[in-house]
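S.K.: I would like to see how this sequence folds:
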Amino acid sequence: MLAHSRIVSRKLYNLNTIRCFSHLPLSVPIKLPNGLEYEQPTGLFINNKFVPSKQHKTFEVINPSTEEEICHVYEGREDDVETAVQAASNAFENGSWATIDPFIRGQCLHKLADLIEKDKEIVASIESLDNGKSIQNARGDVQLVINYLKSTAGIADKIDGQLINSGSNYFNYTKREPLGVCGQIIPWNFPLLMWAWKIAPALVTGNTVVMKTAEATPLSALYVSQFIPKAGIPPGVFNIVSGFGKIVGEAITTHPNIKKVAFTGSTKTGIHIYRSAATTLKKVTLELGGKSPNIVFGDANLKNAVQNIMTGIYFNSGEVCCAGSRVYVQDTVYDQLIEEIRAAAENVKVGDPFNENTFQGAQTSQMQLTKILEYVDIGKKEGATLVTGGERIGNKGYFVRPTIFSDVREDMRIVKEEIFGPVVTISKFSTIDEVVKMANDSEYGLAAGIHTSNINTAVKVADRLKAGTVWINTYNDFHPCVPFGGFNASGLGREMSMEALNGYLQVKGVRAKLYD
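M.R.: Down below sits the predicted model:
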C-alpha cells in the first residue's frame, strides 16, 4: 500500500555504511520511549530460527524522530538468499505445509494473529520507534494486521476448484494449487501491515516465502516473526533476509527457484522488478505509486469532508501510496473549504510519535525529508500559492509542517508527481465532466475519494474514475474483505480479499475419460 520500499534507507545509505560485527548477538535489549522494554531480534529468520548472516555484516537502524541509532541488524547477501530459498523449497516439497488440511493452515494464521494481539502495545511501539509514525497511527496498523490475518485464516478452507460438464464420457475438474516459493519485498512506510498483507495470502494458499524487509524499517517484522513457530507454522515456510534492494531484492527477483514475486514500492523499482522477473517467467504482483484525487462536491458534508481530507493526506505523515494528494473542490464551496482545510492543517499535532496527542510523526528518512522540501521549492517556483506549511520543524528529527498549495495548474510537477509526504494541492472545478477529466489525468490509478450527499453523483463518478479503490465519504478506510490495488502505473494484482489469493495460486485442469 500504502507504498514504498523505495529501496532507500534512513540516511543516504550506501554499502560502505555497513559494518562488520563478528559477534553481534541475535537479539538486543531495547527500552522504548514509553518505558516498555523488549528483546529485539537482529538475525535473519531462516528455518524458524534467527541466524547471523554468512558474512556477518550488519547495518544500523535509525530512529527518525531523534536521528539516533536504535541498533544494528544482520545484513543478508546473495548466499543468505540461497540458504533461505533452499529452506523454503524443502518446506514446500516435503508437504509439511502445502498439502496439509487447509483448515489447519487457517488455524495457524489465526494463532499468529492472537500472539500479535497479546503483544500489540509493544508491537505498535516498535513500529512507531522504527518508522517515526505516531503511536496512534501505529496502533491502527497493528489492529489492521490482526484483523487481516484472522480474516484470511477464515477463508483457508474455501479455496475450491470446480467440476466441468463435457458429457457423460468424461470426468473433468479443476484444482487451485500453490505456486511454490514466493519472494516478497515490502516497504518502509507500513512495515508491519505490508508484512501481513504479503504473508497471509501466500501462506494460507500453501506457499512458502522468502521476504526482504525494507532496510530502513526491519524491526517490527523481525519481532513478530518470532511468533511463526509458536503459531505452529513449520520450519522453512516463512523466512526473512534483511538487506538492501540491489543485493537481496535482486537475488530474490531473479532466483530460478522462486516462482512468484510480490512487491510494494515505487513504480520505477516495480518496472525493474517486472523486467527482471520475466527472465524466469515468475508470476508478479506489484502495488506501486499513486497521485490520488480527492473530490469534494458542493453538497457534501463539509465538516466530514475536511476530516477525510486530513486523514487522506496527513495520516502516516503523508507516506501513503494512496494518499489523497490532489484535492478538487467544487467552485460553490471552494473559498469556504480552502480556509477550513488550512485551519485544520495548522491544528494537526506534529511531533514526538509517542505523545498520545500526536497525529503526524516524523518522515521515515533524511532522504524523504529532503525530497519533500525540494518539492515545496518546486511548487513555489512553478507559481503555486503556499497556503500553509512547507518547512521543517526543528533541527533534530525528520519533521515537516502539513503543507497546502492552491492556485495550481494541472501540468505542475507538484500536481503530477508523487511527493510521498504531507503535501496536498487544491484545485477548483465546476462540473462533473471537468473534475473527472482532471482526476483521470494521471499516469497513476491507485485510489480516489468522492464527497457528496447525492448517491447518484457518487456512483456515477466512481464508475468513471480510473482507480483501483474509490472511497465515498471516507478516505484511507481499509477493510480486509475489500480488495486494494491499482490501475495503470499503480500496479498489477490486488491485496486483501479473495482477490489477493489469486496471485498465489495456479489452476490445474484434470480430464478423465470414463469407460463402460
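
S.K.: contacts and neighbour counts: CA atoms only from here.
M.R.: Will do.

S.K.: Would you mind listing the buried residues in stretch 215-227?
M.R.: Residues 215-227 are the ones in stretch 215-227 that count as buried (16 or more other CA atoms under 10 Å).

S.K.: how long is that stretch from one end to the other?
M.R.: The distance separating the two terminal residues of stretch 215-227, taken as CA to CA, to the nearest Å, comes to 21 Å.

S.K.: now stretch 384-396
M.R.: Its start and end residues considered, stretch 384-396 measures 29 Å (CA to CA).

S.K.: List of residues touching that stretch?
M.R.: Counting by CA atoms under 8 Å, 6 or more residues apart in numbering, the neighbours of stretch 384-396 from elsewhere in the structure are 65-67, 342, 345-346, 373, 376, 379-380, 398-409, 423.

S.K.: Centre of the chain to it, how far?
M.R.: If you compare the mean C-alpha spot of stretch 384-396 with that of the full chain, they lie 26 Å apart, counting by CA atoms, centre = their mean, to the nearest Å.

S.K.: thinking again about what came up before, among the contacts of stretch 384-396, which ones are in strands?
M.R.: Among the contacts of stretch 384-396, the ones falling in strands (DSSP state E) are 403-406, 423.

S.K.: Drop the exposed ones from the contacts of stretch 384-396 and show what's left.
M.R.: Restricting those to buried positions leaves 65-67, 342, 345-346, 373, 376, 379, 398-406, 408-409, 423, with burial counted as 16+ other CA under 10 Å.

S.K.: Of the buried residues of stretch 215-227, which belong to helices?
M.R.: Cross-referencing the buried residues of stretch 215-227 with the helices (criterion: DSSP state H) gives 219-225, 227 as the overlap.

S.K.: For the residues you listed, could you give me TSV that also reports distance to Ala489?
M.R.: Written out in TSV, the entries for those read as follows (distance: CA to CA, whole Å):
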residue	distance to Ala489
Leu219	30
Ser220	29
Ala221	28
Leu222	31
Tyr223	33
Val224	32
Ser225	32
Phe227	36
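
S.K.: related to what we said a few turns ago, now tabulate the buried residues of stretch 215-227 in CSV and tack on distance to Gly154.
M.R.: CSV is the format used below for these (distance: CA to CA, whole Å):
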residue, distance to Gly154
Glu215, 32
Ala216, 33
Thr217, 29
Pro218, 28
Leu219, 28
Ser220, 24
Ala221, 23
Leu222, 25
Tyr223, 24
Val224, 21
Ser225, 21
Gln226, 23
Phe227, 19
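
S.K.: And the furthest pair within these?
M.R.: When the buried residues of stretch 215-227 are compared pair by pair using CA to CA, the farthest-apart members prove to be Ala216 and Phe227, with a separation of 22.0 Å.

S.K.: I figured Ala231 hits Leu112, correct?
M.R.: Yes - Ala231 lies in contact with Leu112 (CA atoms under 8 Å); the separation is 5.1 Å.

S.K.: Tell me which of the two has more neighbours.
M.R.: Leu112 (25 against 18; other CA atoms under 10 Å).

S.K.: how close does the more buried one get to Lys118?
M.R.: In this structure, Leu112 and Lys118 are separated by 10 Å, where distance is defined by CA to CA.

S.K.: Next, the second sequence, to be compared with the first:
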Amino acid sequence: MIDLKEQTRLSLARPFQLLIDGRWTDVESGEALDVVNPADGGIIARIPAGGGADIDRAVIAARRAFESGPWPSMIPGERSRMLWRIADLIEARKEEFAELETLDNGKPIMMSTWVDVPASVAALRYWAGWCTKIAGETRAVDLPGEFLAMTLREPVGVVGLITPWNFPLMSAVSKLGPALAAGCTIILKPAEQTSLTALRLGEVILEAGVPPGVVNIVTGLGAVAGAALAEHGDVDKISFTGSTAVGKSLIGAARGNLKRLTLELGGKSPTIILPDADLKRAIPAAANSIFLNSGQICVAGSRLYVARERFDEVMEGLVKAAAKFRLGPGLDPATTMGPLVSDTQRRRVMDHIDSARGEGASIITGGNRVGDQGYFVDPTIICNVTPQMRVAREEIFGPVLVATPVDDPDELAALANDTEYGLSASIWTRDISAAYRLARKIRAGTITINTGSVAGPNLPFGGFKQSGWGRENGADGIESFTELKTVVTAL
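M.R.: Now for the predicted structure:
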C-alpha cells in the first residue's frame, strides 16, 4: 500500500461544495452523500447531494454566461489557451488526480496514473486545437439573381453533461473539451459514486481563468440532480454516457423543449478469433478486453466467439491469463484488478453469474466474490451458454466473459449482431480481406482488427442500435455542440 500525497489528503479533508457561477456554494437542502472506498467499503468523504433547486441555480448561471458573458464571443485563440491551461494544471497535479480517481473508483493506481490522467490531458489539448477550426462554408444558390450564401457553426447554448463512474475524469474532459471549444456553457453532473475528480477539476477550471458561469458542477443522485438537469426547459442539449435504460428515460425528459441529445450507452461487444489468428496476441488482448478496469468498460469484449478447432487452446490460454490478474486495493502498486465500483454493482455482477449457473452454464474459472471487505469479483469465464441466457444478452459491466465455439465462419456476423447493442467488435485473423468483409457485416460503431480497443479524442466514438445516438470525438463530436445556421444575402 502507498501513502497518499499531502495534496490528496488536503483534498479529501476540505468540505466539498457545488460550483455555481464561479463560486463554491452550499447545497440548498444541506444534504450530503457518502463517498465510499470500493476497496474496503469505508467512507472517505461526503459530497453535496444537489437537487432541483441547485440545478436551477446552475442553469441560470450558465444561461447568463451564454447570453451576456464573454465566453461565446471570446476570440477562439483565447478559449484555446484556457483549455491548454486546464490541461497543464491537471498534468502538474497528476499524482493527486490519479490517487483521487483510484480512491473513488477502485481502479489500479498504475491505470489512473498512466492511462486516465494522461489521456485526459491529451484530450483537452486536442480540443484546444479545435477552437480555431470551427467554420462554416459558402454555398451556391440555384436561383435567378446574385447571392452570397454561407453556413455558420454556432454554439448550441447551455449544455448538461452527465458522466459515468467507470472513467470519471476522462469522461468529464471528453465532454467538457468540445463543449468549451464550441463556445457553450455547461452544467456538469458527475456520477454520484465518483465525483471527487470532477470537483477537483472545478478548482482547476477556476484557476485557469474560465469566466464565472461557464462551467458549473452539481453533484448528486442521478435520479434527482441528473433528472432535473435532463428535464430543465432552459438546457439546450444533454450529453450522457451511461446505461441504455437511463438513456431511454432521457428521451422522454428532452421532449419538453426538444433539447438535443447525445447518448453513449451500453454494449455487449464481441471478440472474434478466426482459425488462423495469432493466438500469442489474440489471447492476452481478449483477456484485457474484459478484465481490465474490472470489466467496467462500455466496449468490453464480453462475448467471445472462437473457431471450434482453436477453442480449447484459447480457453486454456484465457484461464492462465485470468489467473495472472492480482486483485487488491487500487492504491497497492502490485494490484492489476481492483474492486467493482460499489456493492450495488458487485451484487449485480454476481446475480448474472448465479443466473448462468442456474441456467446450466459452466463456470470454467472464477465466478466468486473475493474477500470479506470491498467489492471484489474474480475474473470469470463462462462456457456452455445458449443465446437466450441473461449472461449472453445483458450488459453485465464486470469481469465476466461468455465464450462460445463456432463451427461455421459464415455464422459469425449473425452471432455478432445477435444483440440489441452495437458499440464495438474485435476481429483476430491473419486474413485481412476476411476481416474487412466481416467488419462490413457487423453493425457496430467501432471495429478493431488484430488489436484490442483503440480510442482517442480524434476517433469518432458511439454505437449502432441501442448503444446510443450520435458520436463523440473528432469533427463529429464538436459539431454535436453546435447549431448550423444558413445566411443568404442578395447582392
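
S.K.: Drop the TM-score for these two in here.
M.R.: The pair, once superposed, lands on a TM-score of 0.96 when counted by TM-score structural alignment, normalised by the length of structure 2; 483 aligned residues with a CA RMSD of 1.3 Å.

S.K.: all strands of the stretch 301-450 of structure 1, in order?
M.R.: Taking DSSP state E, counting those that start in this stretch as the criterion, the stretch 301-450 of structure 1 carries its strands at 326-330, 385-388, 403-406, 423-429, 447-451.

S.K.: mean per-residue distance, the third one to structure 2?
M.R.: Right, the one you point to is strand 403-406 of structure 1. Average distance, strand 403-406 of structure 1 versus aligned residues of structure 2 after superposition (mean CA distance after the TM-score superposition for structure 1): 0.5 Å.

S.K.: what residues are up against the residue nearest the centre of structure 2?
M.R.: Averaging the C-alpha coordinates of structure 2 gives a centre point, and the residue nearest to it by CA atoms, centre = their mean is Ser171 (4.7 Å). If you count contacts by CA under 8 Å, 6+ apart, Ser171 of structure 2 has them with 163-164.

S.K.: That one matches what in structure 1?
M.R.: Mapped onto structure 1 by TM-score structural alignment, Ser171 of structure 2 lines up with Met194.

S.K.: Deepest in the core, which of the strands of the stretch 301-450 of structure 1 is it.
M.R.: Using mean count of other CA atoms under 10 Å, the stretch among those with the greatest mean number of neighbours is strand 447-451 (a mean of 29).

S.K.: Map Thr365 of structure 2 across to structure 1 for me.
M.R.: Counting by TM-score structural alignment, the partner of Thr365 of structure 2 is Thr388.

S.K.: To what extent is the closest residue in space to Arg81 of structure 2 that isn't next to it in sequence buried, counted in neighbours?
M.R.: Spatially, and ignoring its direct neighbours in sequence, Arg81 of structure 2 is nearest to Ala128 (7.1 Å; CA to CA, 6 or more residues apart in numbering). By the measure other CA under 10 Å, the count of residues near Ala128 of structure 2 is 27.

S.K.: wait, Ala128 of structure 2 sits on Arg85?
M.R.: No - contact criterion CA under 8 Å: Ala128 of structure 2 and Arg85 do not qualify, at 9.5 Å.

S.K.: Please pull up the equivalent of the residue nearest to Arg81 of structure 2 in structure 1.
M.R.: With TM-score structural alignment as the criterion, Ala128 of structure 2 lines up with Ala153 in structure 1.

S.K.: can I assume Ala58 of structure 2 sits in a helix?
M.R.: Yes - secondary structure of Ala58 of structure 2 (DSSP: H, G, I helix; E, B strand; the rest coil): part of a helix.

S.K.: For it, give me its contacts.
M.R.: Taking CA under 8 Å, 6+ apart, we find Ala58 of structure 2 in contact with 20-21, 187, 213, 216-218.

S.K.: Can you tell me what it aligns to in structure 1?
M.R.: Residue correspondence, TM-score structural alignment: Ala58 of structure 2 in this structure matches Ala84 in structure 1.

S.K.: can you give me the strands in the stretch 101-250 of structure 2?
M.R.: 138-139, 147-155, 158-162, 185-189, 215-217, 237-241.

S.K.: What range does the fourth one cover in structure 1?
M.R.: It refers to strand 185-189 of structure 2. Residue correspondence for strand 185-189 of structure 2 in structure 1, counting by TM-score structural alignment: residues 208-212.

S.K.: tell me the average deviation of the matching stretch from structure 2 after fitting.
M.R.: In the superposition against structure 2, stretch 208-212 of structure 1 averages 0.7 Å from its aligned positions (mean CA distance after the TM-score superposition for structure 1).

S.K.: ok, back up a step: export the strands of the stretch 101-250 of structure 2 as CSV, with columns for distance to Ala119 of structure 2 and mean neighbour count.
M.R.: Converted to CSV, those look like this (distance: least, CA to CA, whole Å; neighbours: other CA atoms under 10 Å):
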stretch, distance to Ala119 of structure 2, mean neighbour count
strand 138-139, 36, 14
strand 147-155, 25, 17
strand 158-162, 19, 28
strand 185-189, 19, 29
strand 215-217, 21, 27
strand 237-241, 18, 25
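
S.K.: In JSON lines, list those strands along with distance to Leu423 of structure 2.
M.R.: What follows is those, written out as JSON lines (distance: least, CA to CA, whole Å):
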{"stretch": "strand 138-139", "distance to Leu423 of structure 2": "35"}
{"stretch": "strand 147-155", "distance to Leu423 of structure 2": "28"}
{"stretch": "strand 158-162", "distance to Leu423 of structure 2": "19"}
{"stretch": "strand 185-189", "distance to Leu423 of structure 2": "24"}
{"stretch": "strand 215-217", "distance to Leu423 of structure 2": "29"}
{"stretch": "strand 237-241", "distance to Leu423 of structure 2": "13"}
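
S.K.: what about those, which gets the closest to Gly30 of structure 2?
M.R.: Proximity of the strands of the stretch 101-250 of structure 2 to Gly30 of structure 2 was assessed by CA to CA; the nearest stretch is strand 215-217, lying at 16.3 Å.

S.K.: Where in structure 1 does that closest one align, residue-wise?
M.R.: Residues 238-240 of structure 1 are where strand 215-217 of structure 2 lands, counting by TM-score structural alignment.

S.K.: what's the distance between the matching stretch and the middle of its chain?
M.R.: Between the mean C-alpha position of stretch 238-240 of structure 1 and that of its chain there is a distance of 18 Å (CA atoms, centre = their mean).

S.K.: And for stretch 186-203 of structure 1?
M.R.: Average the C-alpha atoms of stretch 186-203 of structure 1, do the same for its chain, and the two points are 6 Å apart (CA atoms, centre = their mean).

S.K.: Check which residues of it are buried.
M.R.: Residues 186-203 are the ones in stretch 186-203 of structure 1 that count as buried (16+ other CA under 10 Å).

S.K.: In helices only, show me those residues.
M.R.: Using DSSP H, the members of the buried residues of stretch 186-203 of structure 1 that fall within helices are 191-203.
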